[in-house]
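Asker: Here is my input, please return the structure:
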Amino acid sequence: MTRVCAHVLVVDDDETVRDVVGRYLGAAGHEVALVGDGPAALRAARESPPDVVVLDLMLPGLGGLEVCRVLRAEGDLPIVMLTALGEEDDRLLGLELGADDYVTKPFSPRELVLRIGSILRRTGTLAASPVLTDGALRVDPAGREATLDGVALALTTREFDLLAFLLAHPGQAFTREELLSQVWGWEFGDRSTVTVHVRRLREKVEADPTAPRRIATIWGTGYRYDREG
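Answerer: Sure, this is the predicted structure:
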């Protein structure tokens, strides 16, 4: 079962944005509530207090700045604002009202998830990611360090993210499209990017990269991480 890290309230009048952000947060292990206007945001926050709010500034019924003002007056709830490029004055006002961070549209859903995780760790809501192990392989997501037989692995940022993701989901097969979405934060992209990174990872974590035992190819699907033993 997926570990629920935090309860996140997402407020945006764009159904597509709500859906995408909700899916990414859910994949990261968070419990997500989605609403589309200001009054609904206040009701949801009062009925089931979230750990953090993702708040669009342009909302029907009650604007995001007013929602931010009310929420901040009622408690010390972390707020991440979503703003358009031309809303600099509103963005600054939102920060002055107590918003913790902002993300400018168009934005990377993966970046938003990382920002939320950072805020939750600072507030003590989200525990640091556990160290992942598989035999002599050790991956520390919080410290961004991976070792094999006690020797540090020279991994690029994406190689590390891919290894940590696969190791966190042993026995589960993922398509290249799913890995592009979950690891790269891309809804569209060249699937060969995943193929190349898997090949490079195998060269670093497999005893014999030509006969991989950890990162298995599932023909017709994609890849699966198989733990030792």
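
Asker: from here on, contacts and neighbour counts on C-alpha atoms
Answerer: Will do.

Asker: now the strands: where do they sit in the protein?
Answerer: Under the criterion DSSP state E, the chain carries strands at the ranges 7-11, 31-35, 52-56, 79-83, 101-104, 132-134, 137-140, 145-148, 151-152, 173-175, 215-218, 222-225.

Asker: Which other helices and strands does the last one contact?
Answerer: Okay, so that is strand 222-225. The contact analysis (3 or more Cα pairs under 8 Å, 6 or more residues apart in numbering; DSSP states H and E) places strand 222-225 against helix 157-168, strand 173-175, strand 215-218.

Asker: can you check the third one too?
Answerer: Where contact means 3+ Cα pairs under 8 Å, 6+ apart, strand 52-56 is packed against strand 7-11, helix 64-74, strand 79-83.

Asker: one more to line up against the first:
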Amino acid sequence: MPKTILIVEDQQILREIMKEYLLDEGFRVVEASDGSRALELFHEHEIDLIILDIMLPELDGWSVCRRIRKTSNVPILMLTARSDENDTLLGFELGADDYVVKPCSPPILLARTKRLLENRQIREPGDTLSGGGIAVHLPSRTVTLDGKLCSLTHTEFEILACLMKNKGNIITRDQLISKIWGYDFAGDDRTLSSHIRNLRSKLGEHACRIVTVVRSGYKFEDRP
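Answerer: Below is the predicted model of the structure:
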């Protein structure tokens, strides 16, 4: 069954270009030109990924992202015409998984979309990672802390799963970036740092399990 992509972009020409590329790749596409309509469509359809512009009428992309993150960890790829670092970091803090600066190359946008969806593929049933009071169930993409459900974004989940799969071993920043975003990642270390900071915040007292190894990367430890 084809994956469904929600495109939220107020510029019709750009929206049509993105839609054409996605349809050619076999995706199903629904589209909105403003934030309010985007939320309506999100609740009407089973959405697998959202391509979300920041500057929108009715309701901006940040507000849309914030509202969706209250109930869903669907991958969100943000589009921004702004190159300001603070704008980008704000998007990550609100739960965005990746971003592309406009004007963007459709093939690059398509590659980022596929990457996020590939990382979300269902694993074999019973595939569970655990340690230090944290349990990650890969098939359902759920995380529990001492038995209590913890809601993570797509990217936060991928980072935690990657570290727990390599428990006790150092994973370099470059290795994490390659795993989560691919070799064509256009961001920098601050993007990864922002997601790590958000992940630790959600893990609360379990945040100590993610250990920073200076000038190397990170590792997951059962014991603080």
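
Asker: Now the residue nearest the centre of the first structure. Nearest residue, chain neighbours left out?
Answerer: The centre of the first structure sits closest to residue 113, judged by Cα atoms, centre = their mean, with a distance of 3.4 Å. Distances taken as Cα to Cα, 6 or more residues apart in numbering place residue 25 nearest to residue 113 of the first structure, at 6.2 Å, with adjacent residues excluded.

Asker: same check, this time on residue 18 of the first structure
Answerer: Using Cα to Cα, 6+ apart, the nearest residue to residue 18 of the first structure is residue 12, at 6.1 Å.

Asker: what about the equivalent of that neighbour over in the second structure, how many neighbours?
Answerer: In the second structure, the residue matched to residue 12 of the first structure (TM-score structural alignment) is residue 9. By the criterion of other Cα atoms under 10 Å, residue 9 of the second structure has 26 neighbours.

Asker: do you know how far residue 196 of the first structure is from residue 158 of the first structure?
Answerer: Counting by Cα to Cα, to the nearest Å, the separation of residue 196 of the first structure from residue 158 of the first structure is 11 Å.

Asker: Around the alignment partner in the second structure of residue 75 of the first structure, how many other residues sit close by?
Answerer: Aligning on TM-score structural alignment places residue 75 of the first structure opposite residue 72 in the second structure. Residue 72 of the second structure has 13 neighbouring residues, counting by other Cα under 10 Å.

Asker: now stretch 51-62 of the first structure: which residue numbers in the second structure?
Answerer: So stretch 51-62 of the first structure is aligned with residues 48-59, judged by TM-score structural alignment.

Asker: Can you give me the buried ones in the matching stretch?
Answerer: Under the neighbour-count criterion of 16 or more other Cα atoms under 10 Å, stretch 48-59 of the second structure has 48-56, 59 buried.

Asker: what do you get for stretch 6-24 of the second structure?
Answerer: Residues of stretch 6-24 of the second structure classed as buried: 6-10, 15, 18-19, 22 (neighbour count, 16+ other Cα under 10 Å).

Asker: And for stretch 85-102 of the first structure?
Answerer: Taking 16+ other Cα under 10 Å as the criterion, stretch 85-102 of the first structure shows 90-91, 94-95, 97-102 as buried.

Asker: Return the residues in contact with the match of residue 12 of the first structure.
Answerer: Contact analysis of residue 9 of the second structure by Cα atoms under 8 Å, 6 or more residues apart in numbering lists 15, 31-34, 52-53, 56.

Asker: Apply 7 Å and report the result again.
Answerer: 15, 32-34, 52-53 (Cα atoms under 7 Å, 6 or more residues apart in numbering).

Asker: go on, residue 99 of the second structure?
Answerer: Contacts for residue 99 of the second structure (Cα under 7 Å, 6+ apart) come out as 77-79.

Asker: corresponding residue for it in the first structure?
Answerer: Counting by TM-score structural alignment, residue 99 of the second structure lines up with residue 102 in the first structure.

Asker: And residue 117 of the second structure, by the same measure?
Answerer: In the first structure, residue 117 of the second structure lands on residue 120 (TM-score structural alignment).

Asker: ok, now how distant is that match from residue 26 of the first structure?
Answerer: Distance, residue 120 of the first structure to residue 26 of the first structure, by Cα to Cα: 15 Å.

Asker: repeat for residue 35 of the first structure
Answerer: Using Cα to Cα, residue 35 of the first structure is found at 15 Å from residue 26 of the first structure.

Asker: and if you look at residue 139 of the first structure?
Answerer: According to Cα to Cα, residue 139 of the first structure stands 22 Å off from residue 26 of the first structure.

Asker: any idea where the helices of the second structure begin and end?
Answerer: Ranges of helices within the second structure are 12-24, 35-44, 61-69, 85-94, 106-119, 154-165, 173-181, 189-203, based on DSSP state H.

Asker: Check these for me and report the most buried one.
Answerer: Highest mean neighbour count among the helices of the second structure (mean count of other Cα atoms under 10 Å): helix 154-165, with a mean of 21.

Asker: what does it contact?
Answerer: Contacts to helix 154-165 of the second structure, defined as Cα under 7 Å, 6+ apart, come from residues 73-75, 97, 129, 136, 180, 195, 199, 219-220.
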